[in-house]
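Trainee: Sequence below, structure please.
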Amino acid sequence: MNLFPYFDAVDFSQYVDNVPFAWKYSMGGTIEKNTHKLQEGRLKNIELAIVGVPFNSGHDDFERTATPDKLRKAFYRLADVRKLNIVDLGNLKASTSHKGNYLALRDVVDYLNELDIVTIILGGSQDYSYGVCQAFRSDPFFSLTAVDAFLDVKKGVESLSSTNYLSQVFKTMPDLFQFSLLAYQSHYVPDIYFEKTKGINAHLRLGKLRDNLSGAEPVLRNSDFLTFDMAAFKYSETANSLNLPNGLYADEACQLMKYAGASNRMKVFGLFGLNIDSETVELSVNLAAQLVWYFVQGYLIRDKRKPEQGDGFSTFSVEIPELSGPLVFCKNEDTGQLWVQVQAINNETLYFACSEKDYEAASGNEIPELWLKYVQKTDEILK
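Mentor: Modelled structure (predicted):
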């Protein structure tokens, strides 16, 4: 597949004067160097690829936005990560319809997944997450996580938009393995709306997440795609257009991004909903750039060893009276991260990220609820 016809290339020269130190020490300098190599046809060893989606979708048409380029301006001026081969493919070219744009993004992500290249999407509106999800349509274990103050499902008869894109995802992927919503605000999400979701869930409302931010780490470690809506922030952090008095703080979000980047399973990170029309646009754009930077930092510390490989992992068996066999946990000896083992009905052994809380529950003769959900869902898939 030739990626270049899908994109308008980045003009790096417009960003050079914006950097507070030598260009070669900036993210922009590193990305420019790597991208030029890509243009020479050298796809080998690329680890991450930036994709700009310069569209904000409405009900009847879509408008082109400068959001990806403004985000690049802020991101490129940050300190480089010299051990990483990261490129910028440019901005996705407009199709003649919503559907055409979604399909183009699907094709790009699908191809990058095949090459084991992690995709970073600088969005436009969050409904483009639907296009990304379609790249995983044949993966029975696809897991989606959203960071958002709202649950974006349909409230009635509505056209596909950033406020209801999840309904279309659930409609086209009724067997979705897992969907988790992080940092949602209970006063904006009626409980009945969760009945419209599909798959296993590990939702964390804002208050619970703030009490224990590390509780999101195993959720993100189990995720293939993270879609992040800038509306998840408190108004004082980004002056978002929704004027939300509550929401995430900047440092909390940066830590979440580091967790996401460090996840071996994470293949796509999409940042959407950046408001570039506000009076405090520089604040919002700078924060968005730092989110991307911390995702990249997380990627740098990925431990690519897998629990099924055994090396560097300790195994703990916990006997629970209600179960016919022991519950097996694997612990990464360097990071302390835990996985729980699921023995599927086809005798395949699977591993899912879990928390210390799950291990403690099992040690107290209590069957971890999440483990039970994984067993039921995998049996459903593999029977």
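
Trainee: From here on, just use CA atoms for contacts and neighbour counts.
Mentor: Noted.

Trainee: and the closest residue to residue 346 other than its chain neighbours, what does it touch?
Mentor: With CA to CA, 6 or more residues apart in numbering as the measure, residue 382 is the residue that lies nearest to residue 346, at 6.9 Å, once sequence neighbours are left out. Residue 382 makes contact with 344-346, according to CA atoms under 8 Å, 6 or more residues apart in numbering.

Trainee: Go again with 10 Å.
Mentor: For residue 382, the contacting residues are 140, 344-346, 348, taking CA atoms under 10 Å, 6 or more residues apart in numbering as the criterion.

Trainee: And residue 263, by the same measure?
Mentor: Taking CA under 10 Å, 6+ apart as the contact definition, residue 263 lies against 217-224, 257, 295, 298-299, 301-304, 353.

Trainee: thinking again about what came up before, most surrounded residue in the contacts of residue 382?
Mentor: For the contacts of residue 382, neighbours were counted using other CA atoms under 10 Å, and residue 344 has the most, 19 neighbours in all.

Trainee: now the end-to-end length of stretch 348-358.
Mentor: From the first residue to the last, stretch 348-358 extends over 22 Å; the measure is CA to CA, to the nearest Å.

Trainee: another one to check against the first:
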Amino acid sequence: LRPGVTEADTAAAVQSVVAELTQQGIIPVVLGGGQDLTTALYLALQPFGKPVQLVTLDSRLDFGADPDQGTSRNFMNDIILHEPNYLFNYTNVGHQGYLTDPDTLELLDKMQFESIRLGEINRNPALMEPVLRDADLISIDTSVIQGSDHVAHAEAGPNGIDARTMCQLARYAGMSDQMKAIGIFEHNPDLDNRNLGAQLIGQVVWHVLDGIYAQKSDYPKCGLDEYARYVVDLSDVEQAVVFYKSSKSDRWWMEVPYPGQKTGAHIVGCAYEDYLEASAGKMPDRWWKTLQKLN
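Mentor: Okay, here's the model as predicted:
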């Protein structure tokens, strides 16, 4: 797309195109521009009339700056405050503690949202797979990548997700049967030494597409009756947790009951580690957090 006369014109054009593509079942990959275009992608999903699960990958949490002036540093204000509000869940992946306001983390916690620290990702990137699997919309700020692998960002830093892990996460995103759109933002070609940053962005896109072609038509594209079902009885909290495992992909899901209802449950992606945790007698954090959202 050519940029509009104003930033609002550009955002409106992006929203229109993404809305049309997603309604046709096409997954758009949006490249370039500021991460505030995430708002346009979010609004493009409104016609579905369903709750949206948003995941951002960012070294910072974009809630700061002047709330009256929308920028890449505060676009999440617009998404959270937008009416009607379709945002069911928001997770940021890769924040760095020394770049993050503790008050913002506290605010996220009060809203039943979360941000996962860079250190947790580096310890075990595979644990991010369920987070990305449940996302309808994924927005990547290239500042989340360590500067030695992607210097083409005005705020590139020495720490961040390395190139290999970034491609691994991109493939997880593509394999999601729920993802409707993904954006990669804040790449600045004027700062790109030998175009290595552009090469990495191209490889990230390749891994997204490779993941899409590797999709297994898992939940929600198929019913849970096709999966192996495991029931773990947690006597300490008088609650049984139901897990499902796909034989096609070896991925796991679990049921979270709707409060006050005897039937029906919300299905949330999880990891094998969540099943092991429940089997050891401890309720997984992912289960508790989802229950709080449903309340």
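
Trainee: quick one on the thing from earlier: which one of the contacts of residue 382 of structure 1 sits closest to residue 277 of structure 1?
Mentor: Using CA to CA, the shortest approach to residue 277 of structure 1 within the contacts of residue 382 of structure 1 belongs to residue 140, at 39.7 Å.

Trainee: Could you verify my assumption that the closest one touches residue 177?
Mentor: Yes - with contacts defined as CA atoms under 10 Å, residue 140 of structure 1 counts as touching residue 177 at a distance of 6.5 Å.

Trainee: shared neighbours of those two, anything?
Mentor: With contacts taken as CA under 10 Å, 6+ apart, residue 140 of structure 1 and residue 177 have 378, 381 as neighbours in common.

Trainee: residue ranges of the helices in the stretch 1-150 of structure 2, please?
Mentor: In the stretch 1-150 of structure 2, helices defined by DSSP state H, counting those that start in this stretch lie at 7-23, 38-44, 75-81, 102-110, 118-123, 129-133, listed in chain order.

Trainee: nearest to residue 146 of structure 2, of those helices?
Mentor: If you check each of the helices of the stretch 1-150 of structure 2 against residue 146 of structure 2 by CA to CA, helix 118-123 wins as the nearest, at 10.6 Å.

Trainee: got a list of what the aligned residue in structure 2 for residue 147 of structure 1 touches?
Mentor: Residue-level alignment of residue 147 of structure 1 against structure 2, with TM-score structural alignment as criterion, gives residue 57. Under the criterion of CA under 10 Å, 6+ apart, the neighbours of residue 57 of structure 2 are 91-95, 115-116, 118, 138-145, 161, 166, 169, 184.

Trainee: List the contacts of the residue nearest to the spatial centre of structure 2.
Mentor: In structure 2, the residue lying closest to the centroid (CA atoms, centre = their mean) is residue 55, at 2.1 Å. When contacts are counted by CA under 10 Å, 6+ apart, residue 55 of structure 2 touches 89-93, 114-115, 131-140, 173, 182.

Trainee: buried subset of these?
Mentor: The neighbour count (16 or more other CA atoms under 10 Å) marks 89-93, 114-115, 131-140, 173, 182 as buried among these.

Trainee: quick revisit: pull up the gap between the match of residue 147 of structure 1 and residue 238 of structure 2, please.
Mentor: Plainly put, residue 57 of structure 2 is 37 Å away from residue 238 of structure 2 if you go by CA to CA.

Trainee: now do residue 287 of structure 2
Mentor: Computed with CA to CA, the distance linking residue 287 of structure 2 and residue 238 of structure 2 is 14 Å.

Trainee: More neighbours: these two, which one.
Mentor: residue 287 (20 against 7).

Trainee: just checking, the more buried one touches residue 254?
Mentor: Yes - distance between residue 287 of structure 2 and residue 254: 7.9 Å, which falls inside the contact criterion (CA under 10 Å).

Trainee: For the stretch 51-200 of structure 1, which segments count as strands?
Mentor: For the stretch 51-200 of structure 1, the strands defined by DSSP state E, counting those that start in this stretch occupy 55-57, 62-64, 86-92, 118-122, 143-147, 178-184.

Trainee: Just want the angle from the third one to helix 98-114.
Mentor: By that I understand strand 86-92 of structure 1. Between the axis of strand 86-92 of structure 1 and that of helix 98-114 there is an angle of 160 degrees, by axes from the mean of the first three to the mean of the last three CA atoms, to 10 degrees.

Trainee: where's strand 86-92 of structure 1 relative to the chain centroid, distance-wise?
Mentor: Going by CA atoms, centre = their mean, to the nearest Å, the spacing between the C-alpha centre of strand 86-92 of structure 1 and its chain's C-alpha centre is 18 Å.

Trainee: relative orientation of that strand and strand 118-122 in degrees?
Mentor: Between strand 86-92 of structure 1 and strand 118-122, the angle comes out at 50 degrees (the same axes, to 10 degrees).

Trainee: Now strand 86-92 of structure 1: buried residues?
Mentor: When burial is assessed from 16+ other CA under 10 Å, strand 86-92 of structure 1 yields the following buried residues: 86-92.

Trainee: That one - contacts with which helices or strands?
Mentor: With contacts defined as 3 or more CA pairs under 10 Å, 6 or more residues apart in numbering; DSSP states H and E, strand 86-92 of structure 1 has these neighbours: strand 7-8, helix 27-39, strand 48-52, helix 67-76, helix 98-114, strand 118-122.

Trainee: Quickly compare those and say which is most buried.
Mentor: Counting by mean count of other CA atoms under 10 Å, strand 118-122 has the highest mean neighbour count of these, with a mean of 25.

Trainee: In structure 2, which residue range corresponds to that strand?
Mentor: For strand 118-122 of structure 1, the aligned range in structure 2 is residues 27-31, judged by TM-score structural alignment.

Trainee: Burial check on the aligned partner of residue 309 of structure 1 in structure 2, number of neighbours?
Mentor: Taking TM-score structural alignment, residue 309 of structure 1 has residue 223 as its aligned residue in structure 2. By the criterion of other CA under 10 Å, residue 223 of structure 2 has 9 neighbours.

Trainee: And for the one 3 residues further on?
Mentor: The burial count assigned to residue 226 of structure 2 is 14, neighbours taken as other CA under 10 Å.
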